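J.: Got a predicted model here, sequence first, then my questions.
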Amino acid sequence: MKEKIHCRLSPAIFSCDFSTKQKQLIKKALLVMRIITVIMLVFTLHVSANTMAQNVSIKKQNITLKEVLKELRAQTDYYFIYNSKEVAENRVVSMNFVNTPIDVVLNSLLKGMSLGYTIEDKIISLKPVKEPQANMQNAVSQDRTITGKITDGEDGSPLFGVSIRVKGSVNGTISNAEGNFSLTVKPTDKVLVLSYIGYVTKELPLTALIKYEVSLAKDSKQLDEVVIAFGTSTKAELTNSVTKISAKDIEQRPISNLNSAIVGASPGVQATAGSGQPGEGPDIRIRGFGSITGDNAPLYVLDGAPYEGVISNINAEDIDNISILKDASATALYGARAANGVIMITTKRGTSGKNNITAKLTQAFSNRGLPNYETLNAYEYFPVIWEALRNGALGTGVTPTDSLNAANVATNGIKNYVGWNPFNVADDEIVLGNGKLNPHAKLLYPDDLSFGDELQQLGMRTDMSITLSGGTPKTDHYVSVNYLDENGYVKGSDFKRFSGRLRVNSTPSDWLKFGLNVFANYTKSDQANESSGINENPFYVDLILAPIYPVYKHNSITGAYELDAQGNKIYDVGDYRPLFTGRNVVYETMYNVNQVRRNSVNAVSNVEAKFLKDFKFTSNLSVNLGNYRSNVYDNSVMGDAVGAGRTTRTNTLTSYLNFNQLLTWNKTINRHKISVLLGHENYLNYYDYLSGSRRGEGIAGLSVLDNMTTTTALGSYDRDYKTEGYFSKLDYSYRSKYLFSASFRRDGSSRFAPQSRWGNFWSLSGAYNIDKEPFFKVKWIDMLKLRASYGEVGNDRTGNYFTFQRLYTLGYNNGTE
């Protein structure tokens, strides 16, 4: 508000007896006084205008009037004065206002209390109001009370806390937890204004009805917001290829690894089958493979900072949305790390209002996703083997005698060829001379001829989480605790995760915001031997091994299980088998150890400051500390370490820091919208590796290194990896119809030689929203956009070795060897 204040003092009141010098001093003093007076008056008017426009937010149920006044005092500069005898301090009220002018709050608060108020400077005085009885009766006879219910336009659920106000008046109320409201209106009131955060404001014409059913539609502008590189945009103003996955798409699925949420969510994103281990997910490839020998994994960005941790560490319940940046124009701002696409992960935050506590328990089951190949059973297997032996023995013979001799060779030699006879008939009577299975042959132990059945189980998954969220207009918070226990469908495989997250955001003033997001987790996983050699891989062994060999030892006459001194079944070593001789994949899976433990702490802090109206400065600092420990043990009874036992321990430490500074300028001139971004980013990664192997155990089953006698391997190294980048971006929009964007980044990576360390990456993109043209009136098309883009990005993920160092075996930061 601008005010012109004129102030004039007449010099005639001063005597002419003063000397000229004294008069000059007096004139200067008067001039200073005039300036000070003007400044004070302008400041007073300015403060008065601002204070009258102060907004407050308060959402509390069943609190006293005194507590409400105390809360209003805390949020504003006002002092409250009243007579405790005239004001019922302990009267209980309920308040639900968000960013509402204080006069509206006071009118609602004092309604029905026969109280009024006056505002003078910084003081609000509460006084009783007495109206003439005649006027009150006249007002009652003319006013009427209307009721209604407000619901969500999509699912019909009631909306709590919707502001209902008479247009052009301070008269209003809010809806309760059931969405119902009641409001007294005057005959002159024509329209109600209904507003709610996240929904489109609606104007409701008042008719002769006294009850209204109203539904509010969600604000598409908020729903269409998409997280992009170093900022946000809307679907309408995007000039590049970005796909958004919302929390609603994730929360109904039993997901242990976020990569599973991306599968099938976007065109151009492929998922390759993962290991199937509990806690593991598929490998994600955005628009195919970018390198034959290099890394093809996308870059993950968590809450604005690159994330190099394990994806399974992130609790899916904490995710608010995921944006997949697919083309070069969308990812160019990440320069040398963006060749394989970028996946932006945004976690949940608290919302203004009452605290919400959510508890969730999910119980799920899992089994093999793809059925096994169709295979022969024992009754079908022997005739096929007999035929192969007969054909081999027959050779080029064509006479009946040749055929008979070949059949006898096959019949008599079939047991020696396969090494085992699971039937109740003699070894040379399993298959008759005509190639048919002996009709009297019965399996001695039909329930113990499948290693796969013995290894598989019904996988169970338990996911428990508790979240607390809420906040005030100036501060919000989100706290979550999660426990996940997943047992795979292969015995000996499981995944356990304990995680917690704390996110706090504060806005102490209109121009300053800051936030802190901290999460920590601990995971423990027992791995099935799917990545081991062929002799230990349960899936491979189950496919290759004929369905005639038992898992446990049996009596050769009765087929009964042989038991040890404790009454337990004895595993069959299989010395007679032509394949996997002396091995039993079930025993090795159960008694070998392949265990991984991880713990990590990740913290992201940010600060945002607005200045000079159109400028905004943002800085993000991300720190991560992670530990990894692998314990691999092979037993001494059966397998690769028979007679000795061996163990390998691997420990790694990973820490990284990412720090960026962003300066943005946003300006709207008539229908032209311009946005400029300037930024700088540093990334530092430290990796420390230590591994040792020993064999020759002293105590059977004890997997620690001290239990072994002979060291077979020992090694360690560390590695520093750094990047630095300078970048900028220009976005232009005319009427949200014609769009243009350009970006540039200069990146340096320590993985390359000093003379080749820096690279330039850039992009250009444009779009034309045809649906915004007046001539476009196709109701069944929501959006029609023509888009084109071009960009250049890089990939510095060359592995642990630095590509410019020639002696790779000494290439781990070992100076100048």
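T.: Everything's here; your move.
J.: Every contact and neighbour count from this point should use C-alpha atoms.
T.: Will do.
J.: pretty sure residue 387 belongs to a helix, no?
T.: Yes. Assigned with DSSP: H, G, I helix; E, B strand; the rest coil, residue 387 falls within a helix.
J.: I'd like to know how far it sits from residue 380.
T.: 11 Å (CA to CA, to the nearest Å).
J.: what about those two, which has more around it?
T.: Comparing residue 387 with residue 380 by other CA atoms under 10 Å, the one with more neighbours is residue 387, at 20 against 13.
J.: OK, contacts around the residue lying closest to residue 760 once chain neighbours are set aside?
T.: Spatial nearest neighbour of residue 760, chain neighbours left out: residue 746 (4.6 Å); criterion: CA to CA, 6 or more residues apart in numbering. Contacts for residue 746 (CA atoms under 8 Å, 6 or more residues apart in numbering) come out as 335, 725-727, 758-761.
J.: again with residue 455
T.: 490-491, 538, 586.
J.: how near is it to residue 378?
T.: Residue 455 is 19 Å from residue 378, by CA to CA.
J.: and what of residue 244?
T.: From residue 244 over to residue 378 (counting by CA to CA), the distance is 52 Å.
J.: And residue 128, by the same measure?
T.: Taking CA to CA, one finds residue 128 at 97 Å from residue 378.
J.: do the same with residue 94
T.: Counting by CA to CA, the gap from residue 94 to residue 378 is 76 Å.
J.: Repeat that for residue 221.
T.: With CA to CA as the criterion, residue 221 and residue 378 are 65 Å apart.
J.: show me the contacts for the residue nearest the centre of the chain.
T.: Among the residues of the chain, the one closest to the centroid is residue 319, at 3.3 Å (CA atoms, centre = their mean). Counting by CA under 8 Å, 6+ apart, residue 319 touches 247, 345-348.
J.: can you pick the most crowded of those residues?
T.: residue 345 leads the contacts of residue 319 on contacts (other CA under 10 Å) with 22 neighbours.
J.: here's the one I want to compare it with:
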Amino acid sequence: MRSAFLSVRLTGLLLLAFCLNATAEINPQTVTVSVKDVSVLEVFDIVRKQTHYSIFYDKDMLEGARPVSVSVKDKPLVEFLDMVLRDQPFSFYIEQQTIFIKKKKAVAPSTTAVNTPPALPPVSGTIRDGEGNPLAGVNIVIKGTNRGTATDADGKFSITVEPGQVLLISSIGFNSREIAVSSDTDFDITLVGENKSLNEVVVTALGIRKSVKSLTYSVDNVKGDELNKAKETNVINSLQGKVAGVTITKNAVGPGGDSKVLLRGNRSITNSNEPLYVIDGVPLSGNVSMLNSDDIESMTVLKGASAAALYGSQGQNGAIIITTKRGKSGETIVNYIGNYTIDQAAVLPDLQFEYGQGDAGIYSPSSEHSWGPKITGQSVELWNGHTVKMEGQPDRFKNYFRNAGTLNNTLSLQGGTDKLQSYFSYSNTLAEGIMRNNDMNRHNIDWKITNNITSKLTFFSKLSYIYEKVDNRVFPGDGGTFALPSLFRTPVTIPLSEIEQYSYIDETGQERQSYWNPGSSVQLNPIWALNRVLNTQRRDRFLGLVSMKYEFNSWLN
């Protein structure tokens, strides 16, 4: 669901967020509990509901837990957990809004008293780069353990440590650091960028190639072979995790889905924050998701002022320079690349199956909610007059998703003489989404000619054509006619077999939707949405370039 906020409301929202934050700091989390001989899991459930904290634990670890009897009112959360878990075989620690349950370490008997230093309070801080910009996604791990955290969008972190422990701080593109924790609880840490591959040649503005060590600004270069390891249908997603300071957010999953790219975070509230894309020296607006990754020789990422200096206001958010493959002198080389990948849903939605269709604990065949009576297998009459047992339907999402295959084939030819070189490639991508009927068919044709007229004068021409057809492109949010939101909204006790007949022919001979709730004006039949609302999109894109370069001397062309 996309929401638009008026700018005049922004101040009010910020003030409200500040007030809520201030209130949370003044009033620490408390719980009110009165139970007798209940399981620890029931106590955790009460804590979760009252505090909205997440609780992580291993179920096997709780098998030896003792029943709990406790009666407290407005007890601080930490004191309450200390009291409840004191005689249990496990303990806890809290990081931000998450409670972690861990097994207690066995303590060897000792005849001498040992003075154990008290644990330090959580340490926090901010991590920046050499230019003072906050770094998001930096890994902070306690040395010798598997406990850790990561910085948020503002470069901030918080983690609980014990005296004498060491923090290992690392991020792609930066030199790692080790910070020993003593009495300080607030850190301001600067990471220095790695200075590797100084002899590497990168492409800058207008396709000019320069050595990295000759540049006065920071660049990151990724070779085409590295990009192809991920085998993403959207080539921009292949940059994820390969360039420091680059944040890539998928606006939609599945084939044909676009992504939002940020270099060094958001800079504007009202304008676009995405970088400028430059393909073979030609600046382009909009996404480049339709490019064939097998045709890419390298990507160079310019950030901040360096991109603005080369491309003006267009490059104020940074620039991603894409250099595609060209012909080479020598024998004609025919190259074929084929690959097949399979995707599947890693995590299925976790719904409640304790309460069935209805509202306020009362069953109603026309209700669009799952707030009805408790599910006990009782018989109920559906909206269509059929009588069924009220049971949860946990397989509805399992049957909706699928193992999705992506087949990519690329055939290229390159060759030529010292005077004339050419490159031709054709690529076809057939991709399935993990959601049924989400399919993509894409064709890429690329043709380039390089003519070295003289030792100083070079002529270059390029023509690219891209055709893409996407069925049932996945959109974020729960609006529109997308099948997945309709499946979420369908009450958890309605069998899919009752709504499989998703259409009928009316008196005029037209196919119409069979609503699972005929009285509803908003609830689509998810099976209808899956099979009849395909939202087919077709895109044709032509890219042409003709350029001539004359080299006056070694430093000017």
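T.: Arrived safely. Treat the numbers as computed from the prediction; the structure is a model and nothing was measured.
J.: that older thread, so what corresponds to the residue nearest to the centre of the first structure in the second structure?
T.: Aligned counterpart of residue 319 of the first structure in the second structure: residue 296 (TM-score structural alignment).
J.: what does residue 239 of the first structure give?
T.: Match for residue 239 of the first structure (TM-score structural alignment): residue 216.
J.: again, but for residue 260 of the first structure
T.: Checking TM-score structural alignment: residue 260 of the first structure goes with residue 237.
J.: any chance you could map the strands in the stretch 201-350 of the first structure?
T.: 202-205, 211-216, 225-228, 231-234, 242-246, 269-272, 283-286, 299-302, 305-306, 319-325, 342-347 (DSSP state E, counting those that start in this stretch).
J.: so the second one matches what in the second structure?
T.: With TM-score structural alignment applied, strand 211-216 of the first structure matches no range in the second structure.
J.: rewinding a little: when residue 221 and residue 378 of the first structure are compared, which one has more neighbours?
T.: Using other CA under 10 Å as the criterion, residue 221 of the first structure and residue 378 rank with residue 378 on top: 17 against 14.
J.: pretty sure the more buried one contacts residue 549?
T.: No. Assessed by CA atoms under 8 Å, residue 378 of the first structure is found out of contact with residue 549, at 9.3 Å.
J.: Residue 451 of the second structure and residue 206 of the second structure, how far apart?
T.: Counting by CA to CA, the gap from residue 451 of the second structure to residue 206 of the second structure is 18 Å.
J.: Mind checking which of these two has more residues around it?
T.: Applying other CA under 10 Å to residue 451 of the second structure and residue 206 shows that residue 451 carries more neighbours, namely 18 against 15.
J.: Look at the more buried one and tell me its secondary structure.
T.: strand.
J.: Now do the same contact list for the aligned partner of it in the first structure.
T.: By TM-score structural alignment, residue 451 of the second structure lines up with residue 506 in the first structure. Neighbouring residues of residue 506 of the first structure by CA under 8 Å, 6+ apart: 474-476, 513-515.
J.: rerun that using 6 Å as the cut-off
T.: 474-475, 513-514 (CA atoms under 6 Å, 6 or more residues apart in numbering).
J.: could you pull out the helices for the stretch 251-400 of the second structure?
T.: Here the stretch 251-400 of the second structure has its helices, by DSSP state H, counting those that start in this stretch, at 305-311, 396-400.
J.: before we move on, back to that, which of the contacts of residue 455 of the first structure does the second structure keep?
T.: Retained in the second structure: 490-491, out of those (criterion both residues aligned by TM-score structural alignment, their matches' CA atoms under 8 Å).
J.: that older thread, so which of the helices of the stretch 251-400 of the second structure gets nearest residue 514 of the second structure?
T.: helix 396-400 (18.5 Å; CA to CA).
J.: What is the subsequent helix or strand relative to the closest one?
T.: strand 404-416 (DSSP states H and E).
J.: who touches that following strand?
T.: The contact list for strand 404-416 of the second structure, computed with CA under 6 Å, 6+ apart, reads 327-343, 421-434.
J.: picking up where we left off before, and the residue nearest to the centre of the first structure, how far from residue 345 of the first structure?
T.: 7 Å.
J.: Also residue 629 of the first structure?
T.: Distance from residue 629 of the first structure to residue 345 of the first structure, by CA to CA: 27 Å.
J.: likewise residue 42 of the first structure?
T.: Distance of residue 42 of the first structure to residue 345 of the first structure, given as CA to CA: 49 Å.
J.: The first structure: which residue goes with residue 259 of the second structure?
T.: So, by TM-score structural alignment, residue 259 of the second structure is matched to residue 282.
J.: Quick check: its match touching residue 274?
T.: Yes. Applying CA atoms under 6 Å, one finds residue 282 of the first structure in contact with residue 274, separated by 4.2 Å.
J.: what sits in contact with each of those two?
T.: With CA under 6 Å, 6+ apart as the test, residue 282 of the first structure and residue 274 reach no residue in common.
J.: Looking at these two, which has the bigger crowd around it?
T.: Applying other CA under 10 Å to residue 282 of the first structure and residue 274 shows that residue 282 carries more neighbours, namely 19 against 12.
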